[in-house]
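Colleague: structure here, sequence nowhere to be found:
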């Protein structure tokens, strides 16, 4: 068993004009400052997944598409996840939903949290993500980070376009809570899986 949970920050938008890199880099900085997890960025842009077209989920049979297999190997290396969530029409992006569908066994019994952004801080999208995660046998944390309202308009490029550090004071309490939850559940699930082995 490794000493610290390995966590992937999964950037869930692939649009050329995405805002996701700003919150992704910010939460990466917060996670790296802790010292109790190892964290890496995983960008969906680096995984050109087809729309899910396998005969069945890899819960039931191995995937055939090489990109799907590479994606499964990537996410399978981690003990937990932080999803960077944009809200599109009250849900997560199609790219993120497709990426979630392309794996199953690799997500099982692993925790996740999220940092969401948009008018309402992607709260509806994060709720959708939690529902999907439960079906994938993941452990969603109660806490998440939501960049919404005036804070979002302060940092969004088409509005205030200010550095995210200007709203950091309002984000830090929820980031601390979300990361605390994630680390606790990652350690708990790692220990439980080790005991089963």
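Modeller: Noted; the coordinates are in hand. As the structure is a computational prediction, the values presented were derived from the model and not from experiment.
Colleague: C-alpha from now on. contacts and neighbour counts both.
Modeller: Noted.
Colleague: run through the helices of this structure in chain order.
Modeller: Listed in chain order, the helices of the chain (DSSP state H) span 21-34, 66-76, 94-101, 123-135, 149-155, 168-196.
Colleague: with mean neighbour count and distance to residue 109 as extra columns, can I get those in a markdown table?
Modeller: Shown next, in a markdown table, are the helices of the chain (neighbours: other CA atoms under 10 Å; distance: least, CA to CA, whole Å):
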| stretch | mean neighbour count | distance to residue 109 |
| --- | --- | --- |
| helix 21-34 | 16 | 21 |
| helix 66-76 | 17 | 11 |
| helix 94-101 | 18 | 14 |
| helix 123-135 | 19 | 10 |
| helix 149-155 | 18 | 32 |
| helix 168-196 | 16 | 6 |
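Colleague: any chance of those in TSV, plus distance to residue 53?
Modeller: Shown next, in TSV, are those (distance: least, CA to CA, whole Å):
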stretch	distance to residue 53
helix 21-34	29
helix 66-76	10
helix 94-101	10
helix 123-135	18
helix 149-155	36
helix 168-196	30
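Colleague: second structure for comparison follows:
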């Protein structure tokens, strides 16, 4: 769906490709003093985007530990950007997204209202093969519409923040 749109560039980023161990930085990410090469690589990738679509399963009413760990590695790279969510689980992953929305607020990420919530019972065959209902396409389109609008709207704020950090 995203590739058919002409309003933004989309890229799939798989956190597994970054080989991030459990958070191992000696100082909090908000300090921006990354000691490890894997953190620098992750930070460089995340900093390039104006917005994000987080895809998350729901485990025990929350997001996955791997996603939370990857988010926790960084701070400034996330700031003043927008986020949308695609979730899946037996309850469509909605509780995982509610947890992520709290995290986004701390990271100064504006999360959009529309969420794509996929049920393991109706949007997957045998709980493994992705087979979404036709109604999900409008959910994806609506979420991406909001994400692009918010990402564009926050561009001025990102520019001001960058100017202030280079002047400091």
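Modeller: Yes, it's here. Not measured: the values here are computed from a predicted model.
Colleague: give me the TM-score for this pair.
Modeller: Superposed pair, TM-score by TM-score structural alignment, normalised by the length of structure 2: 0.89. Supporting alignment: 162 aligned residues with a CA RMSD of 1.7 Å.
Colleague: of the helices of structure 1, which approaches residue 87 of structure 1 most closely?
Modeller: For residue 87 of structure 1, the closest of the helices of structure 1 is helix 123-135, at 5.3 Å, according to CA to CA.
Colleague: next one: that closest one to chain centre, how far?
Modeller: 11 Å (CA atoms, centre = their mean, to the nearest Å).
Colleague: what range does that helix cover in structure 2?
Modeller: Under TM-score structural alignment, the match for helix 123-135 of structure 1 in structure 2 covers residues 94-106.
Colleague: check the mean deviation of the matching stretch from structure 1.
Modeller: Here stretch 94-106 of structure 2, set against structure 1 after superposition, deviates by a mean of 0.6 Å using mean CA distance after the TM-score superposition for structure 1.
Colleague: any chance you could list what contacts that stretch?
Modeller: Stretch 94-106 of structure 2 is contacted from outside by 56-59, 61-63, 83, 85, 87-88, 110-111, 117, using CA atoms under 8 Å, 6 or more residues apart in numbering.
Colleague: can you rerun that using 7 Å?
Modeller: Applying CA atoms under 7 Å, 6 or more residues apart in numbering, the set of residues contacting stretch 94-106 of structure 2 from outside is 58, 61, 62, 63, 85, 87, 110, 111, 117.
Colleague: pipe those residues into CSV and attach neighbour count and distance to residue 73 of structure 2 per row.
Modeller: Shown next, in CSV, are these (neighbours: other CA atoms under 10 Å; distance: CA to CA, whole Å):
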residue, neighbour count, distance to residue 73 of structure 2
58, 19, 21
61, 16, 22
62, 18, 18
63, 22, 16
85, 27, 19
87, 22, 22
110, 20, 19
111, 24, 19
117, 23, 26
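Colleague: closest to residue 5 of structure 2 out of the residues you listed?
Modeller: Among the contacts of stretch 94-106 of structure 2, and counting by CA to CA, the member closest to residue 5 of structure 2 is residue 85, at 17.7 Å.
Colleague: so which residue is dead centre in structure 1?
Modeller: residue 83 (1.4 Å; CA atoms, centre = their mean).
Colleague: how about it, what's its match in structure 2?
Modeller: Aligned by TM-score structural alignment, residue 83 of structure 1 pairs with residue 54 of structure 2.
Colleague: biggest strand in structure 2 by residues?
Modeller: Taking DSSP state E as the criterion, structure 2 has its longest strand at strand 109-119.
Colleague: just give the nearest non-adjacent residue to residue 38 of structure 1, would you?
Modeller: residue 6 (4.8 Å; CA to CA, 6 or more residues apart in numbering).
Colleague: burial measure for the one you found, as a count.
Modeller: Residues within reach of residue 6 of structure 1, counting by other CA atoms under 10 Å, total 18.
Colleague: I'd say it and residue 40 touch.
Modeller: No. In this structure residue 6 of structure 1 lies outside contact range of residue 40 using CA atoms under 7 Å: 8.1 Å.
Colleague: that older thread, the residue nearest to residue 38 of structure 1 and residue 138 of structure 1: what is the separation?
Modeller: Per CA to CA, to the nearest Å, residue 6 of structure 1 is found 15 Å from residue 138 of structure 1.
Colleague: again with residue 60 of structure 1
Modeller: In this view, residue 60 of structure 1 and residue 138 of structure 1 are 17 Å apart by CA to CA.
Colleague: looking at the two, which is more packed in?
Modeller: residue 138 (22 against 10).
Colleague: my guess is that one meets residue 110, correct?
Modeller: Yes. The pair residue 138 of structure 1 / residue 110 is scored as a contact, 5.1 Å apart, by CA under 7 Å.
Colleague: now do the same contact list for the counterpart of residue 43 of structure 1 in structure 2.
Modeller: Aligned counterpart of residue 43 of structure 1 in structure 2: residue 14 (TM-score structural alignment). Counting by CA under 7 Å, 6+ apart, residue 14 of structure 2 touches no other residue.
Colleague: cool, residue 111 of structure 1 as well?
Modeller: 80, 81, 138, 139, 140, 141, 182, 185, 186.
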